[in-house]
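Participant: Below are the sequence and a predicted model; questions follow.
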Amino acid sequence: MGGKVIVVGALNVDITLAVDRIPVVGETVISSQVSRSSGGKGANQAYAAARTARTAEVAMVGAVGADEAGDAQCAELGRAGVDVSRVRRVAEPTGLAMIAVDIAGGNIIVVAPGANAAPIDRRTLEFRTSDVVVLQLEIPFEQVRRVAKHARSAGAYIVLNAAPAHASAKALFAIVDLLVLNEPEAVQLLDVDVASSAELSAAAAREKVDIIVTRGGNSILMAFGSDGSVAEVPTHQVAVVDTVGAGDAFVGTLAAALAEGHTLNDAVSRACAASAATVTVHGARHPELSESLIERMALAAATPKRMPQLNPTIAKEHS
C-alpha cells in the first residue's frame, strides 16, 4: 500500500499486579509485585506498528491529560517512532488500567477511560487512500463510528480490533475491511464456533468482511469475505510470561505490514511473531520489539506447512 498507519484509540497508564491466581467475586488476593507502565490498546498498537515497520510512518490519534502520565505516554511513543502530534491534551486525567496477571500469564483488566472519553478533533482525522486506519473499542463507540465513516469516505483501509467487545460493534462490520477478534469476541459478535471452519466462513461471507480470529497459543484463523475461504496459521510456541498486550502487538504489526504492501498472509505471519515475542516479557510492550526480531522469529518457525488450509480447495494468496 505504501501508506501510513494511523491508530485511533486509547492511551492509558497500566498498573499491573502479579497474583498467584485471578480472584473471584468477593475474594481478596495478595499481589507479590506491582509495576507501572504505558498502555492502552491504541497506544500499544501504535507502538508495535512503529517498532516493526520498515518504511511505514505511524501516527497516533487520541487524548491524554495535562499531567505527568500524559507526558510519559507521548514521550514513550515518540521514542518508538510514533508521530504524536495528533494526541490532544485535555482537562481529564490520563486513562488508567488496573491489571491482575496470574502465574500462568492470564489476566483481567479494568479500565478508567479518563481523557480517552474526550471528543476527537475532526482536524486530526486526515486520511488518504493509501493509509491503514486502526480502530478499537476503548474510546466511546460513537467516536469510533465517526472515525470509521470518515476513513471510509477517504478510501482508507480500515482494521477494526473489536475489543472490548460489545454488540454495537456489529454496526461497523459493513464499514471496515478487516475485523480482528479473539475467540470470546468472535463467539459474542459473530455467534460462531471458532473450531468450525464452515461457521467462520459463513460469517465472513455474511458480513462481507475479512476476519482474523486469534486463538492464543493455538493458531490464527483467517476467513475471507470475498469467497468464504478459510486458512489457518500456526502460532509460535514460546514460554509465556504475561499475555497482556499480545493482541495489540499482533494488530499493530499486522497494520504496519499491510501499509508496506505485504499480503494478508505474510502480514499475519509477521504479526504472530510479534505477539509471541510480547508474551515472553512482562508488560504490554516488548522493549526490544523490532522488524529484525520478528523476522528472526518468523524464520526460526518457518516450515514447509506454514499455511495449512482448512479448506483444501482454496490455496491462493489474498492481498
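Facilitator: That came through fine.
Participant: C-alpha from now on. contacts and neighbour counts both.
Facilitator: Noted.
Participant: what about the strands in the stretch 101-250 of the chain?
Facilitator: Listed in chain order, the strands of the stretch 101-250 of the chain (DSSP state E, counting those that start in this stretch) span 107-112, 132-135, 157-161, 178-182, 210-214, 219-223, 230-234.
Participant: residue contacts, the closest residue to A56 other than its chain neighbours?
Facilitator: Residue nearest to A56 in three dimensions, not counting chain neighbours: K4, with 5.5 Å by Cα to Cα, 6 or more residues apart in numbering. By Cα atoms under 8 Å, 6 or more residues apart in numbering, K4 lies in contact with 56-59, 130-132, 259.
Participant: adding another structure so you can compare the two:
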Amino acid sequence: MSRDVVVVGSANVDLVVEVPRRPGGGETLLGGDLQRLPGGKGANQAAAAARCGADAGIVACVGHDADGAFLRDRLSAAGVDTSTMIGVDGATGTAIIFLTPDGENSIVVSPGANAALDIERAEQHAAAWTGSRVLVLSLEIPAATAFRVAARAAACGTRVVLNAAPATRIAPETLRLCDPLIVNEHEARAALGDDTTDAAGLAVEDYERLAGRLREAGACSVVITLGPAGAVVAGGGAETPTRVAAHRVPVIDTTGAGDAFVGAVACELARGVDLVEAVRFATAVSAVSVQRVGAQASYADRAEVEAFIAARAETPGATATPR
C-alpha cells in the first residue's frame, strides 16, 4: 500500500523533569514530577505528519517491553500505522529531558533498540518506504542504515527528506538525494564539515549563503531553521534563498518542536505543496507545539493549526522557529 509519508527512524520514551535551571557539575537539584511521554525523532515526525492529515507509517525498532508497547499505542492513537515497527531484544530507547522555565531543554538519549535498526531490518519493510510519496529520515538510527535507505528509496522515485540530526557531515552522494535537507544552524555547518563552535553568532545572511553552499554541494533543496530568525529555504522552487518568518508565541516547552516541523513539511510535500509554503505551514505547527509540554503530546491536528494560522493572518509575528 502506498502511503503519503513513511518515516524510517527512532522511537524513544521521553522521561521529562522540570528543573529550575540546568545543574552544574556535581550538583544535585530537586525537580518536578517525572513525566513519561512518547518521543524519539522518528516517532515524533511520524506522529506530526499524521496529525497534519498524512497517511503515515513508521519503520522503527522497540524492545519487547512495556515501553515498546507504550510507544506503539501512542503512535496508533496519533494515526500512525505501526505494523512495520520491529520488536527486538533489549530495552526500548529512552531520552532523559531536563526542562527549564524558559521552555528550553537539555536531552540525553540512550538509543537502546534504535541501534538495532540496521540495513537488514530496514529492508524487511522496504515495500513501505520505497512505495511512499515522501520518506523521512534522521540520524538517531545508524547512519549507514539511513543513507542506504535514502539511496534505494530515491532510486524508486520516492522523495527523500533528511533531517540531519544529530549533526554530522553528509557525503555528496547522500546530499544529492535530499529534497529537502532539513537542518538547524549547527547541523547545517556540520553537514559540510565546517567548524560549528561559533554557529550561534552567524547572521541570517550567512545562512542564506550556507544554504547556497549546501545546494552547490548537491542537495536538491535545503531548509535551515534558525530559532528567532525564522528559517531559510533554498531550492524547491526557491532558487534564491528565501527567509520564512516564524510566529511570536509564549514558549512552554520546545521538546519535539523541530520534529513537528519536519513531519509537517513532509505532510505538505506529499500533498503537492511547494517547499516554501510547506515551511510556512510547518512553522505554524511548531509554534502551536511549543505552547504545550511534551513532544507528541503537544502536536495539534490540522484543523487546530489552520485555525491558528487564520487567527494570526492579520497580525503575523516573527520569532522562534524551533531548532
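Facilitator: Sure, I can see it. Keep in mind it's a predicted model, so treat the numbers as computed, not measured.
Participant: Could you single out the most deeply buried of the strands of the stretch 101-250 of the first structure?
Facilitator: Burial of these is given as mean neighbour count (mean count of other Cα atoms under 10 Å); strand 132-135 ranks first at a mean of 28.
Participant: after superposition, how close is that one to the second structure?
Facilitator: Its matched residues in the second structure lie on average 0.1 Å from strand 132-135 of the first structure after superposition (mean Cα distance after the TM-score superposition for the first structure).
Participant: quick one: contacts of that strand?
Facilitator: The list of residues contacting strand 132-135 of the first structure from outside it, by Cα under 8 Å, 6+ apart, reads 3-9, 42, 144, 148, 151, 156-162, 255-256, 258-259.
Participant: Of these, which belong to helices?
Facilitator: If you go by DSSP state H, those have 42, 144, 148, 151, 255-256, 258-259 in helices.
Participant: thinking again about what came up before, distance to L189 of the first structure added to the strands of the stretch 101-250 of the first structure, as CSV?
Facilitator: Formatted as CSV, the strands of the stretch 101-250 of the first structure follow (distance: least, Cα to Cα, whole Å):
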stretch, distance to L189 of the first structure
strand 107-112, 20
strand 132-135, 16
strand 157-161, 12
strand 178-182, 9
strand 210-214, 12
strand 219-223, 15
strand 230-234, 18
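Participant: Out of the ones you listed, which gets nearest to S290 of the first structure?
Facilitator: strand 132-135 (19.4 Å; Cα to Cα).
Participant: what's the closest one aligned against in the second structure?
Facilitator: Aligning strand 132-135 of the first structure against the second structure (TM-score structural alignment) gives residues 134-137.
Participant: got it, and stretch 61-80 of the first structure?
Facilitator: Counting by TM-score structural alignment, stretch 61-80 of the first structure pairs with residues 59-78 of the second structure.
Participant: how far out from the middle of the chain is that stretch?
Facilitator: Relative to the centre of its chain, stretch 59-78 of the second structure is centred 18 Å away, using Cα atoms, centre = their mean, to the nearest Å.
Participant: give the contact list for T94 of the second structure.
Facilitator: Contacts for T94 of the second structure (Cα under 8 Å, 6+ apart) come out as 12-15, 109-112.
Participant: Quick check: it is in a helix.
Facilitator: No. Read with DSSP: H, G, I helix; E, B strand; the rest coil, T94 of the second structure is strand and lies in no helix.
Participant: Please report the distance of the counterpart of it in the first structure from V19 of the first structure.
Facilitator: Taking TM-score structural alignment, the alignment pairs T94 of the second structure with L96 from the first structure. To V19 of the first structure, L96 of the first structure is 19 Å away according to Cα to Cα, to the nearest Å.
Participant: what about the closest residue in space to V58 of the first structure that isn't next to it in sequence, how many residues close to it?
Facilitator: In space, and not counting its chain neighbours, V58 of the first structure is closest to V5: 4.7 Å by Cα to Cα, 6+ apart. V5 of the first structure has 30 neighbours, counted by other Cα atoms under 10 Å.
Participant: separation between V5 of the first structure and A80 of the first structure?
Facilitator: Per Cα to Cα, V5 of the first structure is found 14 Å from A80 of the first structure.
Participant: can you check T124 of the first structure too?
Facilitator: Going from T124 of the first structure to A80 of the first structure by Cα to Cα gives 20 Å.
Participant: Please say which of the two ends up with more neighbours.
Facilitator: Legend: neighbour count by other Cα under 10 Å for T124 of the first structure and A80, higher for A80 (20 against 15).
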